[in-house]
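K.L.:
Mind folding the following:
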Amino acid sequence: MKAIDATVPFRYRLVILLGSACLLAVLTAELLLSSRQMSLTLDEGAHLYAGYQHWRARDFGVNPEHPPLVKLVAALPLLGMNLKQPHPPNPFFIVEEYAGGAELLQANNMNLLLNRSRTAACVFTLLLGVLVFAMGYEMFGPEAALLALALFTFEPTVLAHGALVTTDMGVAACLCATVYAFYRYVKQPGVTRLLVFGVTVGLTLVTKLSGVLILPIVVVCAATGADSRLEHEARLTARRRDLCGCGDRVCDSVGLLRVSLCGAPSRAGHDASTCSVCTHDAG
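P.N.:
Here you go, the predicted structure:
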C-alpha cells in the first residue's frame, strides 16, 4: 500500500477513502433495515440458544457441530436482558438446540432478541467489506478497491446472509482475513505479521467446521508463492547472465578494435607518437 500511496495524490486518496466510507455506511443501513424485515430462519434459533448457553452455563455441548465464535458474538447483547430460561428436552443434542431455540424465542420478545443478535452478527459482514477494500487497495490500487467494495455492497447474496445469526459470513470474513494476513507476511516477513497470521488462522478454526479448509488453502498459497518467487529469481539470474555476456562481448569488441587500430602493445616498430588512438589516450 505504501508503494501505491507514493504515486497517488493525497486528494485523490482522500476521495477514495470517503467513497469507501460512504459505501460501508450504505452496507450498514442495508443490513440493519433488512434484518428487521426477514423472518426467522431455521438455524438462527439453534445458534442463538447455543450462544446463550455458552455464556450463561458455560455449556459448549449445545450445537457442538460448529465452533462457538459467531454464536458467542450474536448472543452477547442478550446477556444484559432478563430472559426466561428455556428448559428443552435433552434426548439428543440436535433436538435440544432446536427445541431450546424455539422456547427461548417464544418465551421472550422474539423480535427484540432477533434484532439485537442480528445487529451483532453484522460485524462479520462489515469486517469482510473492510477486508475487500483493503486487499483491493494494496494489491490492485484504489480504483479497483472502490469498485470491489461497491460490488460487495450491492451483492444480493451478501444482503441475504449478511445479517443472519449463522456462521457463513463469519467464516467468510475470517478466511479472507487469513489469506490477506498470509499475503502480507509473504510480502514482508516479520514477527508482527506472523502473529497476525496465526491469530487469523485460529479465528477461522473457531468460526465454523468448514474453516479447517484454511489449512490446505494456505499450503496451496505457500506453494504457489514459492514457485512464483523461484521463477522470478530464475528470470533475474538469466537477465544478469545475459547482461554480463553482452558486457563481455562489448569489451572484447572494443579490445579488438583497439588492437586493429593501434596494434598490440608489445609489437615491435609501433610508433605511439604517430598513432591517433594512442595520442588521444595519452592526452
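K.L.:
Only C-alpha atoms from now on, for both contacts and neighbour counts.
P.N.:
OK.
K.L.:
Run through the helices of the stretch 151-283 of the chain in chain order.
P.N.:
Chain-ordered helices for the stretch 151-283 of the chain, with DSSP state H, counting those that start in this stretch as the definition, fall at 156-161, 168-187, 191-205, 214-262, 276-282.
K.L.:
to compare against the first, here's another:
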Amino acid sequence: MNRTATAIAAFCRAVIRRVCTPVGERWAVVLLLATQAGLLGYSATQHSPTFLEPAILASGISHWKFGRFEPYRVNPPLVRMVAALPVMAIGCKTDWDRFHEYPGSRAEFALGEDFIHANGRRSLYLICLARWACIPFSLAGSYFTYRWAKELYGGGAGVFSLVLYICEPNLLAHGELITSDAACTAFFIIAAYTYWQWLRSPTWTRATLAGGGLGIAQLAKTSSLILIGLWPVLWILWNTLKPRTQQLLQQPASNSRDPHIPPASFHTSATSHYFQFATIIIIPLYIINIGYGFDGFGVRLKDYTFVSSMLTGLNNPGESGNRFRQTLAGQIPVPLPRQYIMGLDIQKRDFEDFGEPSYLRGEWRTVVGGITIFMVSR
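P.N.:
The predicted structure is shown next:
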C-alpha cells in the first residue's frame, strides 16, 4: 500500500514538473482545450434537443432572414444568431405561419415546433450543427479562466483552474447546448478579466477592451445586466481600498524649502481615469444597439406597451399598459433597442406570474415567482 502511494506521488510530482515548464504548460493548455472541445462535440451528438433549443434555433434563423427580434426576446440574440449560421449555410426548411406579435407574446415556441415538423429527423442533425457552432464560447471561457489564474498565481494555478473549469458538471452540460448559459458564463469571465486589467493599469486601450467585454456579455444573456451595476461599486471600492501611492506625488521632499507643485500629469491622469470609466459603461450601450441593428433605438418610454405589473402599474400581470404614459418620464427616449426593453418586461412578467403551479418545499403553489425559487435553491 505504501509503495503504491509513493509511486503515485512520484508520478504526480513528475507530471507537475513537466507541466510547470513553459513548453509543458502550453501543451497542457492545448490538450485540455482539445479535450473539452471533444467532450462537448461528442455530447452534442448524443443528447436529444432540450425543450428550449428548437425555439432558440428558429428564433436565430428569423433574426437573420427578417431582421426582426421579437422571437425569444427575453434574451439578447448573440448566441442564437451564431447557432443559426451553420444551419442556414447548409439549408433548412422553415415555417413562419404561426408567428404572432402582441404585447407579451412569445411566438418562439410555436416556431420551434414548426421547425421540427418541417425538417423531421433532419432537425436533430441541424441542432447538432448549431451546438457545435457554440462550442467556441465555452473554450473562450476556459482560456480566460486559465489566463487570469496564471496572471494571479502562476502557470500551475492557471492549468489547475483550467482543469476545474473543464470538468465542472454544469459547464459540461450547458456547454453542449445552444442555450445562452455557457456563453454567458464565459463572457462574464472575459468582462471581469478585462475590467480587472483596466483597474490595475488604466489606459484607454484597456478601457476600450473592458467596455467591449462588458458589451458582449450584455448580448449573451440578460443576466449580465448585473455587471452594469456591479462595475461602479467595484470601481469605488478599488479606488477606496488600494494603496494611495499617488498621494506621494503631492508631498514635498522633507529637505526641500521650495513650495511643492504637483505635476500636471497627476490631475490629467485623474481626469482621464474618470472619462475612461465612463467609456467602459457607455460602450455596452453601443454594442447592444449594434447587436439589434439599432432596431427601435430612441423610442420614447410612453410609446411602449408593457405587460409586467412593475411597468404597467396594474395589479394583474399580463394586463397591458404603461405607467409612464402620462408622466414627464414618458417623454424620455430610451437609448436601447425596443425588443431588448420588451424582453426585459416579458421576463419580469414571467417572474411575477408564470401561469403554471410551482413546486417548492413539498407543496404545489400557484403564485411563486422564479426569483423566490432561485433564492431558496441557493
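K.L.:
Superposing both, give me the TM-score.
P.N.:
Laid over one another, the chains give 0.75 as their TM-score (TM-score structural alignment, normalised by the length of structure 1), with 230 aligned residues with a C-alpha RMSD of 2.5 Å.
K.L.:
Among the helices of the stretch 151-283 of structure 1, show me which one is buried the most.
P.N.:
Mean neighbour count, computed with mean count of other C-alpha atoms under 10 Å, is highest for helix 168-187 among the helices of the stretch 151-283 of structure 1, reaching a mean of 21.
K.L.:
Isn't Glu70 of structure 2 up against Gln339?
P.N.:
Yes. With contact taken as C-alpha atoms under 8 Å, Glu70 of structure 2 and Gln339 are classed as touching, separated by 6.2 Å.
K.L.:
Next, format the helices of the stretch 151-283 of structure 1 as CSV and append distance to Asn111 of structure 1.
P.N.:
Rendered in CSV, the data for those read as follows (distance: least, C-alpha to C-alpha, whole Å):
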stretch, distance to Asn111 of structure 1
helix 156-161, 18
helix 168-187, 21
helix 191-205, 29
helix 214-262, 35
helix 276-282, 95
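K.L.:
and the gap between the counterpart of Val220 of structure 1 in structure 2 and Gln250 of structure 2?
P.N.:
With TM-score structural alignment as the criterion, the equivalent of Val220 of structure 1 in structure 2 is Val233. Val233 of structure 2 sits at a distance of 27 Å from Gln250 of structure 2 (criterion: C-alpha to C-alpha, to the nearest Å).
K.L.:
any idea how far Ser269 of structure 2 is from Leu234 of structure 2?
P.N.:
Computed with C-alpha to C-alpha, the distance linking Ser269 of structure 2 and Leu234 of structure 2 is 19 Å.
K.L.:
Quick one: the residues in structure 1 that stretch 185-198 of structure 2 pairs up with.
P.N.:
Residues 172-185 of structure 1 are where stretch 185-198 of structure 2 aligns, taking TM-score structural alignment as the criterion.
K.L.:
compared with structure 2, how much does that stretch deviate?
P.N.:
On superposition with structure 2, the mean distance recorded for stretch 172-185 of structure 1 (mean C-alpha distance after the TM-score superposition for structure 1) is 0.9 Å.
K.L.:
quick one: contacts for the closest residue to Arg184 of structure 1 other than its chain neighbours?
P.N.:
Excluding the flanking residues, the one nearest Arg184 of structure 1 by C-alpha to C-alpha, 6 or more residues apart in numbering is Arg193, at 7.1 Å. For Arg193 of structure 1, the contacting residues are 181, 184-185, taking C-alpha atoms under 8 Å, 6 or more residues apart in numbering as the criterion.
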